[in-house]
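Undergrad: The sequence and its predicted three-dimensional model are supplied below.
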Amino acid sequence: MKSCQPLVPSVRCGAMGAAVAHRSAQGGATVHTRIPRSPRPLLVGAALAALVGGLVVPAAAADSRTAAEAAGGSATAVTRAGLDPALSAGRGSWQPVVEHEAENAVTTGDVIGPGREAYTLEAEASGRTAVRLDAPGEYVEVTLTQPADAITVRYALPDAPGGGGLDATLRVTAPKVRLDLPVTSRYSWLYNQYPFTNDPDADLLHPDWWLAECGCVPAEQPEPVQISKPFRPFHFYAEQRALLGRTVPAGAKIRITLPAGAEVDWAVVDVVDLQRVGGPRPAPYRAVDATRYGADPTGRKDSARAIEKAIVVARHADRPVYVPAGTYRVDRHIVVDDVTIAGAGSWWTIFRGRSVALDEPAPDGSTHTGVGFYGKDAADGGSHDVVLKDFAIVGDVTERIDDDQVNGVGGALSDSVLNRLYIQRTKVGVWVDGPMSDLVVQNSVIVDQLADGLNFHTGVTDSVAVNNVVRNTGDDALAMWADGTTNARNVFRRNTVQSPTLANGIAIYGGTDITVAKNLVADPLREGSALHLGTRFGAEPFAGTTRLQRNTTVRAGGRELNWDIGMGALWVYALERSIDSRVLVRGEHYLDSTYNAIMLVTEYGKKDELSISGLEFANIQVDGAGTSVVSARTAGSASFRNVDVRNVGWAGVNNCGAFTWDFEKGSEFTLVDLGDNDGTTTTPWEPGPANWLSRYTPNTISCQDRPAVVAPPAPSPWTQP
């Protein structure tokens, strides 16, 4: 496993580079790298003013009460990842959940946002907007579009003054329903530098690191560094769900209220999800009932040994294990191999565990354990033929310790299926370590993680994640990391990713013949993009054909705080190797990107050694980009066919290339126009949808390094001619 190494003192904030501590993986892998930062160029043609623009986003809609009341109490608007569902048809998860953004509901609270700058409540909210309730009796009220018997509320509460969180309740009322929903900020509010702390009064965790995001480029970082406290608060949100006890009909109103005598000064309501759950699932045929061996559905005693006994009996008889409805306390890993464990449904069968400190570190470096189901280590042959389905795993992890194995599901699981799971408050939802093959993760929900949502790590092959929802992760939501051993032929398909607070929505670190298709990714916050391909973290090279097909991103492409430049909704990054295998990008929709739609970049210190080539873009729609469609900060090439563009802030490709400024040879990056690319004219460097590509091909230098953001209008359906 990797360890986090401090930044060497010689790496400083300079004219040509900055430093970033970015993405830590399961075993600890914070990597501090030099970042491409261009010199200020000479003027080329039109003035290339390298101005840092303020972040501008569309103004908030008028008071949401007015809109809802004007509709005469009609059903509250339904969204998917804060987006009109018509704009993501056939993409993202198809789980039967009806999502309502709080800002679209009737409310007596205050709408906060929109806003996209990190370390703010509105930036972490779905859709970058939420509702703040800061007086007892204030509420958010949703009118149901469909019957529902279960509710999930995504919310934020203040932290305790000294950290550690506060507990409170929100009142949920509906016809014949009144319940107090327990909520907490215990699992929220991280601060400071990676790997972060729960202490708002902490000094710098790594005072010897160059302080990324300091805004000091090109000057040297001052010594000693002065910070204001709390320093860089983030990871504000959590979610709580509850069964309503009855089916509330369509047209009825559900109200979430900050009650009288509230234990907190305010609460922010972001999203209200409603669905029909129904009753518990029955036991599979001939199943072994875990309660017969001592599993306690009241949660008063630890059930780990009882479940292990049931597994032994089930394996001997070649039967599944059934864990009936209840809450089962499990404070350590349960090792599974050649067995099916089925619950009564993720709303009914819940494995809940505490984070337990070990007397001495485990051989893998863990200092804690907690609730989780693990395959055997790959070095010991791994596990095979495992099915885990229809239950929830709810952990108690409040701090990120990368050496700890405190994930919901882990180990090596070949020829296995994870189905209809709900995983919350572990460090990583699903982290599997190969070599292993043929794992399917499907129909599951992973939320409120301190690190990744799901990671196929090192030598995972022929595996699929499909129809999952991943929200509020503290690192990459979905990742494949070919760490030392290549991943091959894996697929991420029809998943919905929302609001990762650090890193990327979907990240691919090397691998052979990888496919990312029909996913919906919304609202990445900082140090990442919606979709990312990177030769990083010691990953094996990309090989074969990498396919990005028919994904939709929305409100991505934010400001990279360490580099102080705008990112793309798609970010391709050559850090340790060139990217030169075939990359097919087909049918993508990049909607409302804060900066670029597409960013191609090579690490500045290797700009003359590495390049990005082999990218083929076709049948792309870009609706809204605050700056340019393409930012090319690398040597190499890409081709474009049938790319339709509208509502783009700046004309022309930001074609900085490798920053050598050879005006006779042109940029080191070549853009190949294969035709049918719409939204172009011959007017350079003017706000609007003009000239996003054609004038600057094949290789004219056209580096508009940091143009001011021009906020686009909201995306809308695309009418084909």
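TA: Noted; the coordinates are in hand.
Undergrad: C-alpha only now, for contacts and for neighbours.
TA: OK.
Undergrad: Tell me which residue lies nearest the centroid of the protein.
TA: P500 (3.0 Å; Cα atoms, centre = their mean).
Undergrad: doesn't T473 make contact with that residue?
TA: Yes. In this structure P500 lies within contact range of T473 using Cα atoms under 8 Å: 4.8 Å.
Undergrad: contacting residues around the longest helix along the chain?
TA: In the chain, with assignment by DSSP state H, the single longest helix is helix 304-317. Counting contacts by Cα atoms under 8 Å, 6 or more residues apart in numbering, the residues outside helix 304-317 that touch it are 287-291, 293-295, 320-321, 329-332, 334, 338-339.
Undergrad: Next up, the contacts around the residue nearest to the centre of the chain.
TA: With contacts defined as Cα under 8 Å, 6+ apart, P500 is in contact with 471-477, 523-525.
Undergrad: my read: V264 touches A160, true?
TA: No. Look at V264 against A160 with Cα under 8 Å: they stay out of range, at 9.5 Å.
Undergrad: and the nearest residue to D678 once chain neighbours are set aside, how far is that from Y595?
TA: Counting by Cα to Cα, 6 or more residues apart in numbering, the nearest residue to D678 once its immediate chain neighbours are dropped is D644, at 4.8 Å. Distance of D644 to Y595, computed by Cα to Cα, to the nearest Å: 17 Å.
Undergrad: Repeat that for R300.
TA: Spatial separation of R300 from Y595 under the definition Cα to Cα is 52 Å.
Undergrad: Over to G279?
TA: On the measure of Cα to Cα, G279 and Y595 end up 46 Å apart.
Undergrad: neighbour-wise, which of these two wins?
TA: Y595 (35 against 11; other Cα atoms under 10 Å).
Undergrad: For the more buried one, list the residues it contacts.
TA: The contact partners of Y595, taken as Cα under 8 Å, 6+ apart, are 556-559, 566-568, 625-628, 709.
Undergrad: Could you do V466 as well?
TA: With the criterion set at Cα under 8 Å, 6+ apart, V466 makes contact with 93, 440-443, 492-495.
Undergrad: again, only this time at 10 Å
TA: The contact partners of V466, taken as Cα atoms under 10 Å, 6 or more residues apart in numbering, are 92-94, 419, 440-444, 491-496, 517-519.
Undergrad: ChimeraX command for the buried members of those residues?
TA: What follows is the ChimeraX syntax selecting those of the contacts of V466 that are buried according to 16 or more other Cα atoms under 10 Å:
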select :92,93,94,419,440,441,442,443,444,491,492,493,494,495,496,517,518,519
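Undergrad: one more structure, for comparison:
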Amino acid sequence: MIEKKYLENDFNIVSVGADMPYDTYNADDEDESKVKTNGTIIGPKTTWTTQEAEAFGRRAVKLDAEGQYVQITLQEPASGLVVRFCIPDAEEGNGIDAGISLYINENAYKDVMLTSRYSWMYGEYHSHKETDTMKVRWSKNPKLGNPHRYYDEVRIKLDKVYPAGTMIKFQRNKDDYNFHRARYIIIDFVEAEVIPEPLDMPEGFLSITEFGAGDQVDCMEAINACIQAVYNSDGRYKGLWIPEGEFNFNIGRRGAGDVEGTRIFLDKGITIKGAGMWHSILQGSFASIYIRSGNCHISDFSIIGNETIRDDYNGIAGIEGIGTNTLIENIWIEHTKVGFWFSDRTDGVHIRGCRIRNVWADGINLHRGTSNSIVEHCNFRNSGDDSMAMWSDTYADVNNTYQYNTIQTPCLANGIAIYGGRDIKLLNNLIYDTVDNGAGISFGTDFNPPEISGTFLIKGNRLVRCGSYQHDFHYEVGALWSLWKFGAKKDVKVIIEDNKIEDSVYSALFISCNDNDSVGAELIYSSNNISNPGTHMVHISKWAIGSAKFVNNQATELKLEAFKNEGDFQVEAENNNWK
């Protein structure tokens, strides 16, 4: 079992969203004491396949001429930067590299290399390649149209901690690498933080370098040998250590991790720890951890994959497997198929303080009966499917909680999606800017779960600029989406209360039923605060059958009628500020 000390919340208590150590400087910020630019502000726009729609806040800055820049003035000290950017794709669709000049206090500091290798997709979700052994979604062929997934990120370690007031500028110069081929560079935002000092190796740990790991060799054999040495030590060694450095994992066999693919395999009870997520880096085509049986502790390093498209069979996850009684904290994952994927009745995985960015499918999925689990104080950004999902596939997920997480710009589907299950909680999460085919929060019976029962509590969340057009069903999805399909058993009370929904693309609260109905589900919408919805406060689709209760909900800045009920749906309403 996880020791109690790990379950105690040592994060700062915030009202909503994740407790993260960085400050964000939006490139389009009009406060010149923080940000200055002579580039072109693009947006706002919410239309799928536009670069504006995928930008945080639907606006960014385009630099398409020599001498154009984005400059931030640090409001707090910083020694590490993350820049979210977009550069053009190659004509053949395999990406280009380009440079941009970094200045600190007007002094040239270094050239920063950017790439579009890990961005840009085309075509349709099912259009590229799908066989019994390989499922590749979308395409890298620009001729298929529907360009999207524009943004990626680069992280930069500075040589020291720079004080508040320091000016940091990203500028296009004619001698930047690939200046003419990279017709533009779009900067969305810059994050700045103080990078903690590297952690020391704990007493009783084995370093992977003792087994031959280093920056000039492939490290798969070394790390797996270290794991086995710890596992076979009868407790003499407490875990394995990933020291400061970059460790490559590029030799292996493509395939599913539970069948034939090369992975880092963790046996039961293994602890793996690094010097910090900025300092210890596992990177490459097979930088992926597969937990075989749980009772592990994984912390304080980064996993940077090499996936360039979504491959549902061969693609690697950051961390996957059976995570029973496993603690995962302070892990940074990018460029993998998914961030976390736990399945096969995992019981009691706890994930906190992690950053999941630029993955090709889900940020996290608690799948196939994963239960009694908590994910908190994590940041998910630019996922290629649901940022956070619970999928009751064959077995119901039971008693899971997503709380105090921040989600930004999922390129497809929902910020948080719950597909069936029993006794689920979504508490105090912050969700921004959904783009295509999804809502900020979605719950119901999509993907044919075996049941949806008990009590679902969706409370204290904040949804900003959420909702999108659903291209499969051809309708407008609201910010908070109740979706009922198939014939799953429904004996559930869903309490949606004290949520704040701002600037939704379409409706704030949306109820739809595609193949069946919601009869058997008790829906209670209580004390939600809604402002400036794109269409209605509540939209009930013409297919919806069932009932819901609306109590003490407040709506302001309405453009259209507050309540639109197109279906044979029964509504009980009291003490709302709409009729």
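TA: It's in. This is a predicted model, so every value here is computed, not measured.
Undergrad: Report how many residues lie close to the corresponding residue of structure 2 for W571 of structure 1.
TA: Under the alignment (TM-score structural alignment), W571 of structure 1 pairs with W481 of structure 2. When counting by other Cα under 10 Å, one arrives at 24 neighbours for W481 of structure 2.
Undergrad: Test my guess that W481 of structure 2 contacts D446.
TA: No. Because the distance of 11.4 Å does not satisfy Cα atoms under 10 Å, W481 of structure 2 is recorded as not touching D446.
Undergrad: what do these two both touch?
TA: In the contact map built from Cα under 10 Å, 6+ apart, the residues linked to both W481 of structure 2 and D446 are A417.
Undergrad: returning to that earlier point: mind checking the SS state of the residue nearest to the centre of structure 1?
TA: Here P500 of structure 1 is recorded as coil under DSSP: H, G, I helix; E, B strand; the rest coil.
Undergrad: Over in structure 2, tell me which residue corresponds to it.
TA: Counting by TM-score structural alignment, the partner of P500 of structure 1 is P410.
Undergrad: With D644 of structure 1 instead?
TA: Aligned against structure 2 by TM-score structural alignment, D644 of structure 1 finds its counterpart in Q554.
Undergrad: Tell me how far its match lies from C226 of structure 2.
TA: 58 Å.
Undergrad: More neighbours: those two, which one.
TA: Set side by side, Q554 of structure 2 and C226 show more neighbours around C226, with 23 against 17, by other Cα under 10 Å.
Undergrad: Could you find the counterpart of that one in structure 1?
TA: For C226 of structure 2, the residue aligned by TM-score structural alignment is A310.
Undergrad: ditto for A508 of structure 2
TA: For A508 of structure 2, the aligned residue in structure 1 is A597 (criterion: TM-score structural alignment).
Undergrad: go on, V217 of structure 2?
TA: Residue mapping for V217 of structure 2 onto structure 1 gives K301, with TM-score structural alignment as the criterion.
Undergrad: Near the nearest residue to that match once chain neighbours are set aside, how many other residues are there?
TA: Excluding the flanking residues, the one nearest K301 of structure 1 by Cα to Cα, 6+ apart is R329, at 6.4 Å. The local packing of R329 of structure 1 (other Cα under 10 Å) involves 23 other residues.
Undergrad: what's near enough to touch whatever residue of structure 2 lines up with R329 of structure 1?
TA: Alignment note (TM-score structural alignment): R329 of structure 1 maps to N248 of structure 2. Contact analysis of N248 of structure 2 by Cα under 10 Å, 6+ apart lists 213-220, 281-287, 304-305.
Undergrad: and what of W578 of structure 2?
TA: So W578 of structure 2 contacts 537, 552-556, 561-563 (Cα under 10 Å, 6+ apart).
Undergrad: Let me see the ranges of the helices in structure 2.
TA: Going by DSSP H, structure 2 shows helices at 4-7, 220-231.
Undergrad: Pick the most deeply packed of those helices.
TA: Across these, averaging neighbours per residue (mean count of other Cα atoms under 10 Å) puts helix 220-231 on top, at a mean of 20.
Undergrad: can you give me how far it is from the chain middle?
TA: Shown here is helix 220-231 of structure 2, whose average C-alpha point lies 30 Å from the average C-alpha point of the whole chain (Cα atoms, centre = their mean, to the nearest Å).
Undergrad: Just the ones in strands from the contacts of N248 of structure 2, please.
TA: When DSSP state E is applied, those are split such that 281-283, 304 fall in strands.
Undergrad: and which of these is nearest S293 of structure 2?
TA: Taking Cα to Cα as the measure, S293 of structure 2 lies nearest L282 of those, at 21.7 Å.
Undergrad: Tell me the counterpart of the closest one in structure 1.
TA: Matched across to structure 1, L282 of structure 2 falls on F351, judged by TM-score structural alignment.
Undergrad: count of neighbours near that match?
TA: Other residues within reach of F351 of structure 1 by the criterion other Cα under 10 Å amount to 26.
Undergrad: and if you look at P175 of structure 1?
TA: The number of residues packed around P175 of structure 1, counting by other Cα under 10 Å, is 12.
Undergrad: cool, and the one 5 residues further on?
TA: Neighbour count of D180 of structure 1, defined by other Cα under 10 Å: 15.
Undergrad: From I96 of structure 2, how far off is the equivalent of it over in structure 2?
TA: The alignment partner of D180 of structure 1 in structure 2, by TM-score structural alignment, is D111. Counting by Cα to Cα, the separation of D111 of structure 2 from I96 of structure 2 is 16 Å.
Undergrad: what's the overlap in contacts for V264 and A160 of structure 1?
TA: With Cα under 10 Å, 6+ apart, V264 of structure 1 and A160 have common neighbours 166-167.
Undergrad: More neighbours: these two, which one.
TA: Remark: of V264 of structure 1 and A160, V264 carries more neighbours, 19 against 16, as counted by other Cα under 10 Å.
Undergrad: give me the number of residues near the aligned partner of D152 of structure 2 in structure 1?
TA: The criterion is TM-score structural alignment: under it, D152 of structure 2 has A238 as its aligned partner in structure 1. Around A238 of structure 1 sit 25 other residues, with neighbours defined as other Cα under 10 Å.
Undergrad: Look up how far L157 of structure 1 lies from A238 of structure 1.
TA: A238 of structure 1 sits 9 Å away from L157 of structure 1 when distances are taken as Cα to Cα.
Undergrad: any common contacting residues for those two?
TA: Applying Cα under 10 Å, 6+ apart, one finds that A238 of structure 1 and L157 are jointly contacted by 183-186, 188-189.
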